[in-house]
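Participant: No sequence on hand, only this structure:
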């Protein structure tokens, strides 16, 4: 391959996956910076990007430590909801009476604003990590249940017929046909739930957390230090992006046949 040859499609896709997000980020930050400069916005109302960077430099050690606490809590809450959600979604798909008994309750539970449960969770769990994890669990639990149940109940007809033609047992059909066919749909629910876990953790930290970026946002906002509060918000965005694309990478490694058998832009 000579220097004049065009780059291969995978390389172009990799470059596009990096360059386009960087371009979008640059435009957003540039518009933000320009707006705060042109309109002379007070730092207390909306800090400029240099103000946010200065807030990070002043409290870098504290912010990084609290970012770690928030990240660990988000991952733990997500993991707990993933385990429980997959199990309950599997039960709903496997046994019709279970679906009829508990599906309406799950829908009703998901419809309740989780912030409305904050005072009760304070009574139940007190302050600390437990109510924070509980909030993250409740926020991202339902999408995982729904995607698991939908994935396991929408097995392609040709695959189901193939399993019957070879006299596969119920377990063999589940293990080798229904579960692999449902995994792409299950990962959709997991991708939806991952950012929600971060949201749930931050809501919990704001209400009754003793550590984490949510606590930093509440404290610094109350003190008028908007720049540091925006720095914590920026770090939350970074954590959400990293966790989301880490999950996307796991999906691509675990399900290589999906991209090979489906059309992609």
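Facilitator: Thanks, I have the structure now. Only a predicted model underlies this, so the values are computations on that prediction, with no experimental measurement involved.

Participant: Please count neighbours and contacts with C-alpha atoms only from this point.
Facilitator: Will do.

Participant: Quick one: the helices in the stretch 101-250 of the chain, in order.
Facilitator: All helices of the stretch 101-250 of the chain, identified by DSSP state H, counting those that start in this stretch, fall at 118-125, 129-153, 157-165, 170-173, 179-208, 213-222, 226-254.

Participant: could the ones you listed go into TSV alongside mean neighbour count and distance to residue 70?
Facilitator: TSV is the format used below for the helices of the stretch 101-250 of the chain (neighbours: other C-alpha atoms under 10 Å; distance: least, C-alpha to C-alpha, whole Å):
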stretch	mean neighbour count	distance to residue 70
helix 118-125	14	18
helix 129-153	24	10
helix 157-165	13	42
helix 170-173	12	39
helix 179-208	23	7
helix 213-222	20	6
helix 226-254	18	8
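
Participant: which one of those lies closest to residue 74?
Facilitator: helix 179-208 (5.2 Å; C-alpha to C-alpha).

Participant: Summarise which helices and strands the closest one is packed against.
Facilitator: Packed against helix 179-208 by the contact rule (3 or more C-alpha pairs under 8 Å, 6 or more residues apart in numbering; DSSP states H and E) you find helix 60-94, helix 118-125, helix 129-153, helix 213-222, helix 226-254.

Participant: of all those helices, which lies closest to residue 200?
Facilitator: The stretch from the helices and strands packed on helix 179-208 with the least distance to residue 200 (C-alpha to C-alpha) is helix 129-153; that distance is 4.0 Å.

Participant: Packing partners of that closest one?
Facilitator: Counting by 3+ C-alpha pairs under 8 Å, 6+ apart, helix 129-153 packs on helix 60-94, helix 118-125, helix 179-208.

Participant: Dump these to TSV, plus distance to residue 239.
Facilitator: Listed next are the helices and strands packed on helix 129-153 as TSV, based on distance: least, C-alpha to C-alpha, whole Å:
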stretch	distance to residue 239
helix 60-94	7
helix 118-125	24
helix 179-208	8
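
Participant: To residue 248, which of those helices lies closest?
Facilitator: Closest of the helices and strands packed on helix 129-153 to residue 248 is helix 179-208, at 7.4 Å (criterion: C-alpha to C-alpha).

Participant: putting a second one here so we can go through both:
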């Protein structure tokens, strides 16, 4: 099966569902006579977006920088902290409660403080994306590294393998599926983090545009901005999922999908 046919086979139901939603949305607005500033038609949103595409593209590029930088930082720091928490009791007793407390703190309340401390620019937005993204990574990674069956570890030690070899050959492969679950959740949150950061700590980007469009009651462009941000988050999620397919092709979730993809019973 070609790559295009495989892609269509995998996602045609999703495409059809969204197409049906847009058709119902369009028909409902027309039949109910809803004003465009309250709820615009999808065709109006797309038409408005096409006329202001340079502005949207410039805003998307500005938003993409903190989104990617904050996400990569969250992955790096989150996995490192998870290793410390998972394998050292002292860090588990002292560091993990602090991480949980930081997650409870409302991120939108911290954003103005970042603006005071760091001013406008890339850094406060990166930090806010990082704060929103890293907690799912830490939680999933701690669970992943601590969920290896002790009997398997004992068997590995019985073969004479040292701690390093056990980690690379047993614990890390076992942890990867759960790790990627956290990575994908964080990828979805990173777009939200970048947008929220631009609400209060930016003079450009899609979040900045969204605030302006909302204040001017330009609802079609507000919807267009939300659509672009959602597609960016979806693209990052898809990229992480593609890496997951390459990294763990042996996992049961991948192997169980093969018969369906190949068309075999």
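Facilitator: Received it, and whenever you're ready, just let me know what you need. Note that the coordinates shown come from a computational prediction; the quantities given were computed from them, not determined experimentally.

Participant: Aligned counterpart of residue 75 of structure 2 in structure 1, please.
Facilitator: Under the alignment (TM-score structural alignment), residue 75 of structure 2 pairs with residue 82 in structure 1.

Participant: Provide a list of residues in contact with the residue nearest the centre of structure 1.
Facilitator: By C-alpha atoms, centre = their mean, structure 1 has its centre lying nearest to residue 194, at 1.7 Å. Neighbour list for residue 194 of structure 1: 78, 140, 240, 243-244 [criterion: C-alpha atoms under 8 Å, 6 or more residues apart in numbering].

Participant: gap between the residue in structure 2 that residue 97 of structure 1 lines up against and residue 161 of structure 2?
Facilitator: In structure 2, the residue paired with residue 97 of structure 1 is residue 90, using TM-score structural alignment. To residue 161 of structure 2, residue 90 of structure 2 is 25 Å away according to C-alpha to C-alpha, to the nearest Å.

Participant: Spatially, which residue comes closest to residue 208 of structure 1, not counting chain neighbours?
Facilitator: Spatial nearest neighbour of residue 208 of structure 1, chain neighbours left out: residue 127 (5.0 Å); criterion: C-alpha to C-alpha, 6 or more residues apart in numbering.

Participant: ok, that neighbour - contacts?
Facilitator: Neighbouring residues of residue 127 of structure 1 by C-alpha under 8 Å, 6+ apart: 208-210.

Participant: any chance of the contacts of residue 194 of structure 1 in JSON lines, with distance to residue 198 of structure 1 too?
Facilitator: JSON lines is the format used below for those (distance: C-alpha to C-alpha, whole Å):
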{"residue": "78", "distance to residue 198 of structure 1": "9"}
{"residue": "140", "distance to residue 198 of structure 1": "9"}
{"residue": "240", "distance to residue 198 of structure 1": "7"}
{"residue": "243", "distance to residue 198 of structure 1": "9"}
{"residue": "244", "distance to residue 198 of structure 1": "10"}
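
Participant: Of those residues, which ones are shared with structure 2?
Facilitator: Compared against structure 2 with both residues aligned by TM-score structural alignment, their matches' C-alpha atoms under 8 Å, these retain 78, 140, 240, 243-244.

Participant: what's the mean distance for whichever strand or helix holds the match of residue 97 of structure 1 versus structure 1?
Facilitator: Assigned by DSSP states H and E, residue 90 of structure 2 falls within helix 89-104. By mean C-alpha distance after the TM-score superposition for structure 1, the fitted helix 89-104 of structure 2 averages 0.8 Å away from its aligned residues in structure 1.

Participant: Could you list the buried residues of that helix?
Facilitator: By 16 or more other C-alpha atoms under 10 Å, the buried positions in helix 89-104 of structure 2 come out as 91-92, 96, 103.

Participant: what angle sits between it and helix 122-146?
Facilitator: Angle, helix 89-104 of structure 2 to helix 122-146, by axes from the mean of the first three to the mean of the last three C-alpha atoms, to 10 degrees: 130 degrees.

Participant: what sits up against helix 89-104 of structure 2?
Facilitator: With C-alpha under 8 Å, 6+ apart, helix 89-104 of structure 2 has contacts from 84-86, 131-132, 135.

Participant: Pick the one among the residues you listed closest to residue 67 of structure 2.
Facilitator: For those, the minimum distance to residue 67 of structure 2 (C-alpha to C-alpha) is 10.7 Å, reached by residue 132.

Participant: how about that closest one, what's its match in structure 1?
Facilitator: Checking with TM-score structural alignment, residue 132 of structure 2 has residue 139 as its match.

Participant: Am I right that that match is in contact with residue 202?
Facilitator: No: at 11.3 Å, residue 139 of structure 1 does not count as touching residue 202 under the criterion of C-alpha atoms under 8 Å.

Participant: what about the match of residue 132 of structure 2, distance to residue 109 of structure 1?
Facilitator: To residue 109 of structure 1, residue 139 of structure 1 is 10 Å away according to C-alpha to C-alpha.

Participant: Taking helix 53-87 as reference, get the angle to the helix holding residue 90 of structure 2.
Facilitator: Here helix 89-104 of structure 2 points in a direction 150 degrees away from that of helix 53-87 (the same axes, to 10 degrees).

Participant: Out of the contacts of residue 127 of structure 1, the closest to residue 251 of structure 1 would be?
Facilitator: For those, the minimum distance to residue 251 of structure 1 (C-alpha to C-alpha) is 31.6 Å, reached by residue 209.

Participant: which ones are touching the equivalent of residue 199 of structure 1 over in structure 2?
Facilitator: Using TM-score structural alignment, the equivalent of residue 199 of structure 1 in structure 2 is residue 192. Contact partners of residue 192 of structure 2, counting by C-alpha under 8 Å, 6+ apart, are residue 129.
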